[in-house]
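In: this is the structure alone, sequence omitted:
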């Protein structure tokens, strides 16, 4: 290792580079950082020279990341965020947890969390600010700067720490009007004769898997409506378009008032795991650690009842 390899890269340089990566615009980055555009450009060039690699592709119209740039951005973002959290933790002197927590969750789960777990957490830590993004997409926690995500389904990103905190069960429902106008559904195979409203469009996935106790069956279904939004599927079912799968919590009110009826009562879709996920790393910001500890306690006390 030569002397040059031991040279350090300043956090100022990394912070400027991270901002440029997030905006992909040198002028906008300069405005956000209150720096001359020439300074921003020089800092990026200095980082490229130090790493001996082109990190950005620049043109008169746009800025884009190279493959090396994407790798450096991911690592630089973590370093800058950890430094900011360290400074905030030191300044707080262990007296209070504070700062902004950026979270993401699927809409239905997020609505439940906002009125339960997160509300309790923010009452305990009133100096915490929560920004909750509701989305069915599996947001990139690195690119979006998200501290923690709640996700339903298996986690494929091995860069993330994933901890299961519960499960989400779905039941089959339809409106009384739809059921009155179509053949009765007495057993799973009868679903093949009905319009089944699907969560996502996947032409190779034509079966619904149902469980009753320890017994599982797979039923081929068809349908003319697909939507990756639970509320939209529920509205379609309420209008008599067909049979759909809904989380128990999402359909509870409609089942109680009779606007939706359970189909094949006693059968359900196999539960899907609910995970919390966050970026791996030895040192976590105190605000994130406080939330993780709070969730652990909440789950241990049996308060997490999303699937009930």
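Out: Everything's here; your move. The shown structure was predicted, so the numbers you read here are calculated from the model rather than taken from an experiment.
In: use CA for all of it now, contacts and neighbours both
Out: Will do.
In: list of residues touching the lengthiest strand in the chain?
Out: The strand that spans the most residues within the chain, counting by DSSP state E, is strand 160-174. Contact with strand 160-174 is made by 152, 155, 237-238, 240, 242-248, 260-264, 267-280, 299, 304, 306-307, as judged by C-alpha atoms under 8 Å, 6 or more residues apart in numbering.
In: buried sites along that strand?
Out: By 16 or more other C-alpha atoms under 10 Å, the buried positions in strand 160-174 come out as 160, 162, 165, 166, 167, 168, 169, 170, 171, 172, 173, 174.
In: please flag which of the contacts of strand 160-174 sit within strands.
Out: Per DSSP E, the contacts of strand 160-174 map to strands at 152, 243-247, 261-262, 269-279.
In: buried only: go through these for me.
Out: 152, 243-247, 261-262, 269-279.
In: what's downstream of the longest helix that the chain contains, the next helix or strand?
Out: Counting residues, the longest helix found in the chain (DSSP state H) is helix 67-92. Following the chain from helix 67-92 toward its C-terminal end, the next helix or strand by DSSP states H and E is strand 99-105.
In: next up, a second structure to put side by side with the first:
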């Protein structure tokens, strides 16, 4: 079996077709097709069901593809090991995180990162969308989860600290709740598609309670909830990193400060590697260290 034939087959499956594989490899579609036919002849097995629009794996093709994944993964790992030993880390590092948290972290991370990896370009994708890290679209993620995805390496950072807030104007008009149960008397800004969107958990020295809150507005983004709280619409329960400056500058007031509330467990995630590339290893270390130095964004132990 020729490795370049196997590589063409692997990328036909990865890219979803012969034309896309040829474009990815920088060769002609005819060459890719000849490689796959030659591979099928060598193995005496049909590997792909071909139609005008779709390429599907046969049973034999599925088994070969699983082995090809391991082979090219090992090849990439071997290349990375040698590069890390013989030259400066280079290439691209793709980092995804929630928008405000990613922006808060990035400015502190990049100077020490580039001091040690000056040849690495960093691409950010700050969004509420949680990418599948194992698909290779992103190299490292900072994400809050109730249930971790499968097939990733996850380092726990801690529990994201939340803060219940309202604008000074709202507090002047409607008053402030003195206990979590009094939230029933206030319009709260809810989160749709989130388990705790309308059930807020509160902890104090000796009690823990879940309060069901109500309000006419449900949102999908923390930034929307923050904006509506700033306008005096109602009470929001937001990660502290979202509203830290608003509280410090008097645009929002922190409520129920004798209790603690949180949203999710926060993790640093990346795909499993036999050998963790230097650029990924360093970025992960700096992320973890950042939260060690900024514990105010996390629940106290």
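Out: Here it is on my side, so go on. Since we're looking at a predicted model, the values are computed, not measured.
In: can you pull the TM-score for these?
Out: The TM-score (TM-score structural alignment, normalised by the length of structure 2) is 0.81; 297 aligned residues with a C-alpha RMSD of 3.5 Å.
In: that older thread, the longest helix of structure 1 vs strand 99-105, what angle?
Out: 130 degrees (axes from the mean of the first three to the mean of the last three C-alpha atoms, to 10 degrees).
In: in structure 2, which spans are helices?
Out: 3-15, 18-25, 29-43, 59-86, 99-116, 168-174, 222-230, 240-248, 278-293.
In: now the ones you listed in CSV, with distance to residue 216 of structure 2 and mean neighbour count?
Out: Formatted as CSV, the helices of structure 2 follow (distance: least, C-alpha to C-alpha, whole Å; neighbours: other C-alpha atoms under 10 Å):
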stretch, distance to residue 216 of structure 2, mean neighbour count
helix 3-15, 45, 19
helix 18-25, 48, 18
helix 29-43, 56, 17
helix 59-86, 50, 14
helix 99-116, 25, 15
helix 168-174, 16, 15
helix 222-230, 12, 19
helix 240-248, 22, 17
helix 278-293, 35, 16
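In: closest to residue 52 of structure 2 out of the ones you listed?
Out: With distances scored as C-alpha to C-alpha, the stretch of the helices of structure 2 nearest to residue 52 of structure 2 is helix 18-25 (10.6 Å).
In: which part of structure 1 matches that closest one?
Out: The alignment of helix 18-25 of structure 2 onto structure 1 (TM-score structural alignment) spans residues 26-33.
In: could you list the residues in contact with that stretch?
Out: 16, 19, 20, 23, 36, 37, 40, 41, 63.
In: most widely separated two among these?
Out: 36 and 63 (17.4 Å).
In: okay, those two: which has more neighbours?
Out: residue 63 (16 against 13; other C-alpha atoms under 10 Å).
In: contacting residues around the nearest residue to the more buried one once chain neighbours are set aside?
Out: Residue nearest to residue 63 of structure 1 in three dimensions, not counting chain neighbours: residue 24, with 5.2 Å by C-alpha to C-alpha, 6 or more residues apart in numbering. Taking C-alpha under 8 Å, 6+ apart, we find residue 24 of structure 1 in contact with 62, 63, 64.
In: which of the residues you listed still touch in structure 2?
Out: Checked against structure 2 using both residues aligned by TM-score structural alignment, their matches' C-alpha atoms under 8 Å, the contacts of residue 24 of structure 1 keep these contacts: 62, 63.
In: and residue 228 of structure 2? What does it align with in structure 1?
Out: Match for residue 228 of structure 2 (TM-score structural alignment): residue 236.
In: do the same with residue 264 of structure 2
Out: By TM-score structural alignment, residue 264 of structure 2 lines up with residue 272.
In: contacts only, for its match.
Out: Per C-alpha under 8 Å, 6+ apart, neighbours of residue 272 of structure 1: 152, 153, 167, 168, 169.
In: distance of it from residue 286 of structure 1?
Out: Remark: distance between residue 272 of structure 1 and residue 286 of structure 1 (C-alpha to C-alpha, to the nearest Å) = 30 Å.
In: next: residue 235 of structure 1.
Out: 41 Å.
In: same check, this time on residue 172 of structure 1
Out: 42 Å.
In: on that earlier part again, what about the longest helix of structure 1, distance to the chain center?
Out: Using C-alpha atoms, centre = their mean, to the nearest Å, the mean C-alpha position of helix 67-92 of structure 1 is found 20 Å from that of the whole chain.
In: before we move on, what about stretch 86-98 of structure 2?
Out: 15 Å.
In: can you list the buried residues in it?
Out: 89, 93, 94, 95, 96, 97, 98.
In: and which of those residues is nearest to residue 114 of structure 2?
Out: Nearest member of those to residue 114 of structure 2, counting by C-alpha to C-alpha, is residue 89, at 10.2 Å.
In: for the equivalent of the closest one over in structure 1, what are its contacts?
Out: Using TM-score structural alignment, the partner of residue 89 of structure 2 in structure 1 is residue 97. Residues in contact with residue 97 of structure 1 (C-alpha under 8 Å, 6+ apart) are 125, 127, 128, 286, 287, 290.
In: now do 7 Å
Out: Applying C-alpha atoms under 7 Å, 6 or more residues apart in numbering to residue 97 of structure 1 gives the contacts 125, 127, 128, 286, 287.
In: separation between the counterpart of the first one in structure 2 and residue 290 of structure 2?
Out: Think residue 125 of structure 1. In structure 2, residue 125 of structure 1 lines up with residue 117, judged by TM-score structural alignment. Distance from residue 117 of structure 2 to residue 290 of structure 2, counting by C-alpha to C-alpha: 18 Å.
In: number of residues surrounding the nearest residue to residue 105 of structure 1 once chain neighbours are set aside?
Out: Sequence neighbours aside, residue 150 is the residue nearest to residue 105 of structure 1 in space, at 4.7 Å (criterion: C-alpha to C-alpha, 6+ apart). Residues within reach of residue 150 of structure 1, counting by other C-alpha under 10 Å, total 23.
In: so residue 150 of structure 1 is in contact with residue 107, correct?
Out: No - if you go by C-alpha atoms under 7 Å, residue 150 of structure 1 and residue 107 don't touch, sitting 10.3 Å apart.
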